[in-house]
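J.: sequence-free structure coming up:
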């Protein structure tokens, strides 16, 4: 685009980014469910007429790249000739929508004088679509157990509400008021973006708009290529394991990625992963593309807004029928595979980029969901939250403590005040897990724990699938402590587990404990004053300070015992451990 006015291109680009943020604000302010307005379990964006992302707003980042794939499936299935002004399409067929059935993609085509010029799309979590279990299904074996499928269904056609589709949804959910309310918020968000793009084109003209779109995408590619050029070149392979598939609880599920970084592209090849499994952890190809794009974005263009141009140098390979490319009717409900996948990619990259890539994070998304009949209303209630994890340490410093897993940047946890207001449970503890971060010259971030006391009969489920293997350390750093879930602690029915769907009675307790990140470097090389500060903050116990870091702490004065520390570390040096 040699004659494009660069200032005008920036004006149009920033207008699109502002429009996407307005879509986000509209969604948050009008949705009914905390999973949307508190947790931000959504992904949205504005696209050109070729389904290329132009602008997005913060949310669940992996959705946005998967939305590209789902949007293309909408156009392919319906045909461009069957898209009209005022249409609003709903899609949740997992193998097209790039998520599970409860993550519904809403698509609004944008027209200017009968000419298709793009789309807005919003994917968000719906609370219930008549899946076999309220909340989440942890043991489905077929996609048809996982809820109502909407295969590119027009909820609005030419601006007219399709009441047949509306009633189909209303009568296939346990929580119709909240689900329908959230759906209308989602539609309103799409319409907001649609209007803003139409206003933009009316102001600058369709030709100028299309020229600007071309330059926005080309510039995004140039930025990605510049970031790629700075990375070491090579091929590296890594793997990790999920605890099980939800059905065969004795079998670890392998995920393997071979990552090749060359001058002009990065290839992520999942060919070494296990075949699709019986339980609901299989991943649609669009989700695999989204996870791979998330890591690629983080290492090439982390500081610029995302658009489809950023991902032109990325190639993703996943053979059909493997756990990373599910085929119908393979169950996909829990999406556990997507939570570990970014860790596998970074584990491979760490072999060639040890000074750039951190150690493994807490390794999972520690969601807790409660569902039941509320004693005050007689209606279904459902609330959820996700705990922060410890991030892995890196060559430049310690890992962060208690932040959202790297598969869900842009999301938040649910405030305690909201959880207790909306649901019959009491949060009795919310704390950092001492000694959960991997030891090292740079310590891994710590996980957290949260304790839930139930005040009424309810079902409680957790989504934790990395309890049998620990978050790995780097450069001699220790592994982090893996997460766990403790059901009814201190009773004769105590159970220590990971993913669980448990029926809880009044006064019973569940404790959710997230994992700590891996450490980086030899822990005996950690500055004793940093170890002392960790003990002061109760991140590290005095016992671990002595046994792992070889630092003796005078607990009365709360200072380093320099003589004892010197003796401990000199002893290690004489024994060849330093």
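T.: Yep, it's here. Predicted model only: the values in this text are computed from it and were never measured. Numbers count the residues shown, from 1 in each chain.
J.: drop to CA atoms for contacts and neighbour counts, all remaining ones
T.: OK.
J.: Now stretch 379-394: buried residues?
T.: The neighbour-count check on stretch 379-394 (16 or more other CA atoms under 10 Å) flags 381-394 as buried.
J.: now, which of the residues you listed lie within strands?
T.: 381-387 (DSSP state E).
J.: before we move on, back to that, of the buried residues of stretch 379-394, which pair is most distant in space?
T.: 381 and 394 (41.6 Å; CA to CA).
J.: In contact with the spatially closest residue to residue 463 that is not a sequence neighbour, which residues?
T.: Take residue 463 and drop its neighbours on the chain: the residue closest to it by CA to CA, 6 or more residues apart in numbering is residue 499, 4.8 Å away. Contacts for residue 499 (CA atoms under 8 Å, 6 or more residues apart in numbering) come out as 138, 461-465, 485.
J.: let's bring in a second model and compare:
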């Protein structure tokens, strides 16, 4: 080995070691927040993200974080901190949740700490973003899709607001939050958890800088970015070059009775190692809470790209971002919002209508890559519940639950991720434990199961829908607010794959009858009344007649598909019986039936 080759190997080892150290710091931040947060949306559902950025606001490292939170938004938010506070000192901490300056939506409170070395030089930023149970909205939900503007939304908006100086709280801001938030002590606990997270990140980075030297860390960051960019170039180089324009649409909704059409223009230049997504030819901001922020518009497109390249060896950071261009415009519902349009639901519904077409476009351009569409959300099974808890002296409670939601899309190599929840969180959020929810809240969960024949059929199928029934315990009245998409425009398949099942919402009355509910609604439940929720199924990838018969048999035996669907859609012929355990694939008859079905397609 030559001297230069040996040095290159040593540099590579050092980069790998420091990358691991950075990720371990982000994980310490994550574990702190997860273990100390008070609200269920954080300590059960895991709806938060922890990241590290360079001093010039480039995304460097993250723990197990939500992509819609972390890909580009933290860069924009740290830039806002530097804009409004040119002089940053050790001990500063900033509260930021402005949707007009890079954040996702007002419910995601971000604490941002500048990491300043012993000489007073800014070296890094650490950021913890945590979805709040309540953020001061006009109604007890952090997702208000039916509001006409930010004033009707009512959320407290903080723009790079200094909440700590010299490690001491700004009590004016603390009092403001406690006065406006319905669960002030819960918010206070979550604030302290987030604060502990960023302060631990600051402490660990200062220790690392003192240990290895700040110049070494700066060199590492540039080397890591360069390595990540090369990995992205290689991944894009395995795709075919091409362009696809995919049209999607959000369902009709309050304020947008015709829904919101979305056009996504995707160009893959495999030779140049670049992917461009153009979102500019879309409607202006709309009089509802579905508008995206700049952070969620760009990140949503990037989610579709990282999903579509199907290469988990590509680090998601500012280096690999160099090979992505997302074109957005001001005052666009999937671009840069103009005040006072509301962005209350900016992390989910319309964002998924950007991510899903991007991953579909890559599938259409390059067989063996891309994905079908992940199921739309949010059915009541992941609604925001609120009321007064009779078990706790009628103390108010507000929280989002993740009781019943699935939606994973079929890919070129796998079936849909059953508990992905939605495209933008990539499975990082978690499905609630029924027993834990019933301990934390005065809630009764009567049923939760998968719904047969709701998967998007395919060579690799989408995830089936989830059914849930939930309501209040005796002595309690409970409100459930939700903002569902996918009741009309379901998850699409790709390359011959089928559509996923629709979202549905109903109320079970005291007499047991069912009343259909609209897609965006706040239903008040008395004891004995229940809300019934069907989450969306995910789209399928490839023809179902090419699916491995053993996989079809498995789904049939699990009860995820019916015998009729197995035969008519997948062309499966079986022998024996499920009852006595002799059910098996009749290989010859299956080949014959599939050949016949192909001729009729």
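T.: Right, received. Where do you want to start? All of these numbers come straight from a predicted model, not from anything done at the bench.
J.: Just the TM-score for the two chains, thanks.
T.: Overlay of the two chains. TM-score (TM-score structural alignment, normalised by the length of the first structure): 0.93; 574 aligned residues with a CA RMSD of 2.5 Å.
J.: picking that back up, can I get the buried residues of stretch 379-394 of the first structure in TSV with distance to residue 5 of the first structure?
T.: Compiled in TSV, these are given as follows (distance: CA to CA, whole Å):
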residue	distance to residue 5 of the first structure
381	54
382	51
383	49
384	48
385	46
386	45
387	46
388	44
389	45
390	46
391	43
392	44
393	44
394	42
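J.: returning to what we had before: quick one: map the residue nearest to residue 463 of the first structure onto the second structure.
T.: Mapped onto the second structure by TM-score structural alignment, residue 499 of the first structure lines up with residue 520.
J.: same thing with residue 310 of the first structure?
T.: Matched to the second structure by TM-score structural alignment, residue 310 of the first structure sits across from residue 320.
J.: which residues touch that match?
T.: Applying CA under 8 Å, 6+ apart to residue 320 of the second structure gives the contacts 225, 228-232, 314.
J.: in what helix or strand does it lie?
T.: If you go by DSSP states H and E, residue 320 of the second structure is part of helix 318-321.
J.: Relative to residue 252 of the first structure, how far out is the aligned partner of residue 429 of the second structure in the first structure?
T.: Matched by TM-score structural alignment, residue 429 of the second structure corresponds to residue 411 in the first structure. Computed as CA to CA, to the nearest Å, the residue 411 of the first structure to residue 252 of the first structure distance reads 28 Å.
J.: For these two, indicate the residue with more neighbours.
T.: Per other CA atoms under 10 Å, whichever of residue 411 of the first structure and residue 252 has more neighbours is residue 411, with 23 against 18.
J.: That one contacts residue 40, doesn't it?
T.: Yes. Between residue 411 of the first structure and residue 40 there is a contact at 5.1 Å, judged by CA atoms under 8 Å.
J.: Could you state which residue of the first structure sits nearest its centroid?
T.: residue 408 (2.6 Å; CA atoms, centre = their mean).
J.: Now do the closest residue to it other than its chain neighbours: how many residues are near it, please.
T.: Leaving out its chain neighbours, the residue that sits closest to residue 408 of the first structure by CA to CA, 6+ apart is residue 60, at 5.3 Å. Applying other CA under 10 Å, we find 21 residues neighbouring residue 60 of the first structure.
J.: What lines up with residue 60 of the first structure in the second structure?
T.: By TM-score structural alignment, residue 60 of the first structure lines up with residue 66.
J.: Ok, residue 163 of the first structure next?
T.: Counting by TM-score structural alignment, the partner of residue 163 of the first structure is residue 171.
J.: number of nearby residues for that match?
T.: Neighbours of residue 171 of the second structure under the rule other CA under 10 Å: 11.
J.: swap in residue 592 of the second structure?
T.: 13.
J.: residues of the one helix or strand it maps to that come out buried?
T.: In this structure, residue 592 of the second structure sits in helix 587-600 according to DSSP H and E. By 16+ other CA under 10 Å, the buried positions in helix 587-600 of the second structure come out as 590, 593-594.
J.: Provide the aligned range in the second structure for stretch 532-542 of the first structure.
T.: Using TM-score structural alignment, stretch 532-542 of the first structure lines up with residues 553-563 of the second structure.
J.: For the residue nearest to the centre of the first structure, give me its contacts.
T.: 59-62.
J.: tell me how far the ends of stretch 327-336 of the first structure are from each other?
T.: This stretch, stretch 327-336 of the first structure, spans 16 Å end to end (CA to CA).
J.: what does it contact?
T.: So stretch 327-336 of the first structure is contacted by 94-95, 99-101, 136-138, 140-144, 146, 242, 276-284, 320-321, 326, 463, 465 (CA under 8 Å, 6+ apart).
J.: Are any of these buried, and if so which?
T.: 94-95, 99-101, 136-138, 140-144, 146, 242, 276-284, 321, 326, 463, 465.
J.: In the second structure, what range does stretch 181-197 of the first structure match?
T.: With TM-score structural alignment applied, stretch 181-197 of the first structure matches the range 189-205 in the second structure.
J.: Looking at the contacts of residue 320 of the second structure, state which has the most neighbours.
T.: residue 232 (26 neighbours).
J.: Distance-wise, check that one relative to residue 268 of the second structure.
T.: Residue 232 of the second structure is 12 Å from residue 268 of the second structure, by CA to CA.
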